[in-house]
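Asks: Structure here, sequence nowhere to be found:
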């Protein structure tokens, strides 16, 4: 049950944000075994002077056009799945016309006890895990 946060420049069109999330979700399903119904995303926008990025750290990028993709998900994916995800999402970004070098992607792992979707409590207790 990942929760995606896509941090984007203010000027990036909403349609492109939607396409990025669609590709992100499909990539997670394909490479990390995510349930196709588990699609949760928050798009946050930032002004160009609200982000500080090194323009060449581990690759060239345009700081004014860079997006940050943050995925929080249950722990358990292998290093191979994660590497496949990173390659796959960048391929998909290129496919929709977004320059993949202008993306920073990272995963944050946690456990079922760390999620709650209702008054019933954690996902762990609700699902009896």
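Replies: Looks like it arrived, so ask away. Because the structure is a prediction, the values reported are computed rather than measured.
Asks: Every contact and neighbour count from this point should use C-alpha atoms.
Replies: OK.
Asks: Now the longest helix seen in the chain: buried residues?
Replies: The longest helix of the chain (DSSP state H) is helix 14-32. Across helix 14-32, burial judged by 16 or more other C-alpha atoms under 10 Å covers 17, 19-21, 23-32.
Asks: can you give me the strands for this structure?
Replies: Secondary structure of the chain (DSSP state E): strands at 3-9, 41-46, 67-74, 103-110, 116-118, 121-122.
Asks: what sits up against the third one?
Replies: When contacts are defined by C-alpha atoms under 8 Å, 6 or more residues apart in numbering, strand 67-74 is touched by residues 1-9, 102-112.
Asks: putting a second one here so we can go through both:
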């Protein structure tokens, strides 16, 4: 865990998209203790017509460079930990790739540990704390 989905415009190169994935993974390792090799990501580049976004929301102006990051994680992190995660992902994307901070959209989905199977039809985390 986590399962991360990253959606962005195909105006961004495949290399750029891969770097976004690497940054998200590294920040999650630092901020929410994601284990080494626990890197499950689906990265999709879209035509501009496939990303339907408002010009602005909550006073934030978006551009065609928007990056959607959605991570499914197990329950158990505090609001403070999540805030730090959002700030660290955004800061790393801004610093490393020159992404506009306004274009970093992050959503976390929290699930119980028994909702994960990493293969073999088993529920690997069901009995772990």
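Replies: Nice, thanks for sending it over. As the structure is a computational prediction, the values presented were derived from the model and not from experiment.
Asks: How alike are these chains, TM-score-wise?
Replies: The TM-score (TM-score structural alignment, normalised by the length of the first structure) is 0.89; 126 aligned residues with a C-alpha RMSD of 1.4 Å.
Asks: circling back: now do the longest helix of the first structure: which elements does it pack against?
Replies: For helix 14-32 of the first structure, the packing partners by 3 or more C-alpha pairs under 8 Å, 6 or more residues apart in numbering; DSSP states H and E come out as strand 3-9, helix 79-95.
Asks: Mind putting the ones you listed into a markdown table with distance to residue 40 of the first structure and mean neighbour count?
Replies: As requested, those are exported to a markdown table (distance: least, C-alpha to C-alpha, whole Å; neighbours: other C-alpha atoms under 10 Å):
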| stretch | distance to residue 40 of the first structure | mean neighbour count |
| --- | --- | --- |
| strand 3-9 | 5 | 20 |
| helix 79-95 | 17 | 16 |
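Asks: and of those, who's closest to residue 50 of the first structure?
Replies: For these, proximity to residue 50 of the first structure was assessed by C-alpha to C-alpha; strand 3-9 is nearest, at 9.2 Å.
Asks: so the closest one versus helix 14-32, what angle?
Replies: Per axes from the mean of the first three to the mean of the last three C-alpha atoms, to 10 degrees, the angle that strand 3-9 of the first structure makes with helix 14-32 is 140 degrees.
Asks: How far does strand 3-9 of the first structure sit from its chain's centre?
Replies: The chain centroid and the centroid of strand 3-9 of the first structure are separated by 7 Å under C-alpha atoms, centre = their mean, to the nearest Å.
Asks: By how much does that strand deviate from the second structure on average?
Replies: Strand 3-9 of the first structure: mean distance to aligned residues in the second structure after superposition is 0.6 Å, counting by mean C-alpha distance after the TM-score superposition for the first structure.
Asks: what packs against that strand?
Replies: Counting contacts by 3+ C-alpha pairs under 8 Å, 6+ apart, strand 3-9 of the first structure packs against helix 14-32, strand 41-46, strand 67-74.
Asks: now the last one: how far from the chain's centre is it?
Replies: Relative to the mean C-alpha coordinate of its chain, strand 67-74 of the first structure is positioned 3 Å out (C-alpha atoms, centre = their mean).
Asks: Identify each buried residue in it, please.
Replies: Using 16+ other C-alpha under 10 Å as the test for burial, strand 67-74 of the first structure gives 67-71, 73-74.
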